[in-house]
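Asks: how does the following fold in three dimensions:
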Amino acid sequence: MRLERQVAIITGGANGIGYAAVERFAQEGARIILADYDKSTGAKAAEELREQGHDVTFVQVDVADRDSVKNMVTQAVDIYGGIDILVNNAGITRDAMLAKMEMADFQRVLDVNLTGVFNCTQSVLPHLIEKGKGKIINTSSVSGVYGNVGQTNYAASKAAVVGMTKSWAKELGRKGINVNAVAPGFTLTAMVEKMPDKIIDQMKSIVALQRLAVPQDIANAYLFLASSESDYVHGHVLHVDGGIMM
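Replies: Next up, the predicted model:
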């Protein structure tokens, strides 16, 4: 198994891409902290995976809150004895056109999508440094690379994640820690499935592969970057977008 006995924290792990990643990592032998703000959904997801024989523990976390993040990391170390992999997957949207965007919505998206990545990584880092190795995987977005109408806050947060990823790669490579990011394209999550068919068809039309990603497509990219197969991949932003904006 590609992640046998490795300890992974996956934030935003209760739904969508995060849940697909938890499931995929578990299949490859990882021991997982499924971290999410949604207590009921997260606890249920972890229980279902344990019933399948996987070693998954749910921890409620608000990644924007430093004390909450520190508690998550403490629990991970107490339960599993250490940390090998951090997947900063948690993220939110509060979309609106620039002229109508509320300041509270702008700030909350940055708090979760950007500050949350900083909080989690800074809290996990001492444990990776102690081991002299580890994998940090951040979630950006094609919106952070190309921008997107109605997503000033989201695009800004995801662009900043790219900058942090590259900065951390320069800092942490000498400590044996790989830092990379994944930039998903349009992905068929529960939220997207609720959109009108016309909108979904428009999204598909600008993708070279003429389909949306499924969460497993992104989870497979996370898995590659978490595994030893990517040990010489560093400071990279892996686009998993089916060929948008080629």
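Asks: CA only for contacts and neighbour counts going forward, please
Replies: Noted.
Asks: remind me what the lengthiest strand in the chain packs against, helices and strands.
Replies: Using DSSP state E, we find that the single longest strand of the chain is strand 177-184. Where contact means 3 or more CA pairs under 8 Å, 6 or more residues apart in numbering; DSSP states H and E, strand 177-184 is packed against strand 134-139, helix 152-172, helix 215-226, strand 237-240.
Asks: what residue lies at the spatial centre of the protein?
Replies: residue 89 (1.6 Å; CA atoms, centre = their mean).
Asks: how about this one, so we can line them up?
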Amino acid sequence: MSVEPRHRDLFDLSGRSALVTGAAGGIGAAVAAALAERGAAVLVTDIDGAAAAVTADKIVADGGRAASAALDVRDRAAAESAAAAAAELADGTLNIVVNNAGVTDPAMFGDTTEESVLRMLDIHLMGAFRCAKAALRYLPTDGTGRIINVTSSAGLVGTLGQINYSAAKSGIVGMTKSMARELARRQITVNALAPAAATPMTATIRTDPKFAEQMLNRIPMRRWAEPREVAGAFVFLASDAASFVTGQVLPVDGGLVM
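Replies: The predicted structure is shown next:
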């Protein structure tokens, strides 16, 4: 009978591969860097392929393993290609999928168009679905397979002026829980994170005087996180430390949702 080392590093991701979407900047770039720091080989993807390459190059310059690819998560063929490329980084196995890609299109309900709702659903909800589905054939069943979806407080409690975004992010919660139930029999965990960080996507809320104070009043810690502050939660869910955690939604938001 084999005995595990007494001081095994539960957060060591050496020998594993990861696919991170929307990783040209913000949370995605921070997560890609954090996974690489723990030893994972990371495929950095973004709709802006040139910007994704910059992120990957920085990871490599810092001593990590990374490659990049342009990926529009609305394109099923592109998602399948990205999953295959990520698996090639670890001899045909893709251990970690982080579905982070997203955009916002704020408007009050009366001004929200059907087209904008469908666009948010296509990018956030269907984008995560496509990438997870594409990765499924490469995910191992040895207990190291991870799907980590990104939702938001908007998907948990709703947000003024974001009917479209809130609907898409709420859908991700339901999809995460259903995927977790189904894939548990294959020892693949599926979880979601709801971060609140200072990124280009939150710039409108953070810089608009009307919304900025209201939002900060809702966050007990009275500030936004830097992307690197939320990246550790992704590493946790990707690691052996979270081998028995599945179907959960983890807010990393300074107490915004509790």
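Asks: so what number do they get for TM-score?
Replies: After superposition, the two chains reach a TM-score (TM-score structural alignment, normalised by the length of the first structure) of 0.93; 245 aligned residues with a CA RMSD of 1.7 Å.
Asks: possible to save the helices and strands packed on strand 177-184 of the first structure as JSON lines with mean neighbour count and distance to residue 45 of the first structure?
Replies: Below are those laid out as JSON lines (neighbours: other CA atoms under 10 Å; distance: least, CA to CA, whole Å):
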{"stretch": "strand 134-139", "mean neighbour count": "26", "distance to residue 45 of the first structure": "21"}
{"stretch": "helix 152-172", "mean neighbour count": "20", "distance to residue 45 of the first structure": "27"}
{"stretch": "helix 215-226", "mean neighbour count": "21", "distance to residue 45 of the first structure": "16"}
{"stretch": "strand 237-240", "mean neighbour count": "20", "distance to residue 45 of the first structure": "25"}
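Asks: can I get those in a markdown table including distance to residue 80 of the first structure?
Replies: What follows is these, written out as a markdown table (distance: least, CA to CA, whole Å):
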| stretch | distance to residue 80 of the first structure |
| --- | --- |
| strand 134-139 | 15 |
| helix 152-172 | 23 |
| helix 215-226 | 18 |
| strand 237-240 | 29 |
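Asks: the ones you listed: which one's closest to residue 85 of the first structure?
Replies: If you check each of those against residue 85 of the first structure by CA to CA, strand 134-139 wins as the nearest, at 4.8 Å.
Asks: give me the stretch of the second structure that the closest one matches.
Replies: Under TM-score structural alignment, strand 134-139 of the first structure corresponds to residues 145-150 of the second structure.
Asks: centre of the chain to the matching stretch, how far?
Replies: Stretch 145-150 of the second structure has its C-alpha centroid displaced from the chain centroid by 7 Å (CA atoms, centre = their mean, to the nearest Å).
Asks: next, the mean deviation of that stretch compared to the first structure.
Replies: Compared with the first structure after fitting, stretch 145-150 of the second structure deviates on average by 0.5 Å (mean CA distance after the TM-score superposition for the first structure).
Asks: quick one on the thing from earlier: which one in the second structure is aligned with the residue nearest to the centre of the first structure?
Replies: In the second structure, the residue paired with residue 89 of the first structure according to TM-score structural alignment is residue 100.
Asks: same check, this time on residue 101 of the first structure
Replies: Match for residue 101 of the first structure (TM-score structural alignment): residue 112.
Asks: count the residues that sit near its match.
Replies: Neighbourhood size, residue 112 of the second structure [other CA atoms under 10 Å]: 16.
Asks: okay but it is in contact with residue 164, surely?
Replies: Yes. In this structure, residue 112 of the second structure is within contact of residue 164 by CA atoms under 8 Å, at 7.5 Å.
Asks: now the match of residue 101 of the first structure: how far from residue 163 of the second structure?
Replies: 8 Å (CA to CA, to the nearest Å).
Asks: the residue nearest to the centre of the first structure touches residue 139, doesn't it?
Replies: Yes. Between residue 89 of the first structure and residue 139 there is a contact under CA under 8 Å: 5.4 Å.
Asks: can you map out the strands along the stretch 1-150 of the second structure?
Replies: Listed in chain order, the strands of the stretch 1-150 of the second structure (DSSP state E, counting those that start in this stretch) span 17-20, 41-46, 65-70, 96-99, 145-150.
Asks: hey, which of those is tucked in deepest?
Replies: Among those, ranked by average contacts under mean count of other CA atoms under 10 Å, first place goes to strand 41-46 (a mean of 31).
Asks: which residues in the first structure does that strand match up with?
Replies: Taking TM-score structural alignment, strand 41-46 of the second structure hits residues 31-36 over in the first structure.
Asks: what comes into contact with the longest strand of the first structure?
Replies: With contacts defined as CA atoms under 8 Å, 6 or more residues apart in numbering, strand 177-184 of the first structure is touched by 128-129, 132-142, 162, 165-166, 168-169, 172-173, 218, 221-222, 225, 231, 233-241.
Asks: dump the residue contacts of the residue mapped onto residue 226 of the first structure from the second structure.
Replies: Matched by TM-score structural alignment, residue 226 of the first structure corresponds to residue 238 in the second structure. Counting by CA under 8 Å, 6+ apart, residue 238 of the second structure touches 96, 144, 146, 148.
Asks: which one is the second one nearest to, not counting chain neighbours?
Replies: Distance criterion CA to CA, 6 or more residues apart in numbering; nearest residue to residue 144 of the second structure, sequence neighbours excluded, is residue 95 at 6.0 Å.
Asks: tally of neighbours for the one you found?
Replies: Residue 95 of the second structure has 31 nearby residues by other CA under 10 Å.
Asks: surely it meets residue 16?
Replies: Yes. The criterion here is CA under 8 Å, and residue 95 of the second structure meets it with residue 16 at 5.8 Å.
Asks: now the terminal residues of stretch 93-106 of the second structure, how far apart.
Replies: Stretch 93-106 of the second structure: ends 38 Å apart by CA to CA.
Asks: do you know how far residue 110 of the second structure is from residue 42 of the second structure?
Replies: Residue 110 of the second structure is 42 Å from residue 42 of the second structure, by CA to CA.
Asks: can you give the contact residues for the match of strand 134-139 of the first structure?
Replies: 94-100, 128, 132, 139, 169, 172, 176, 187-195, 234, 237-238.
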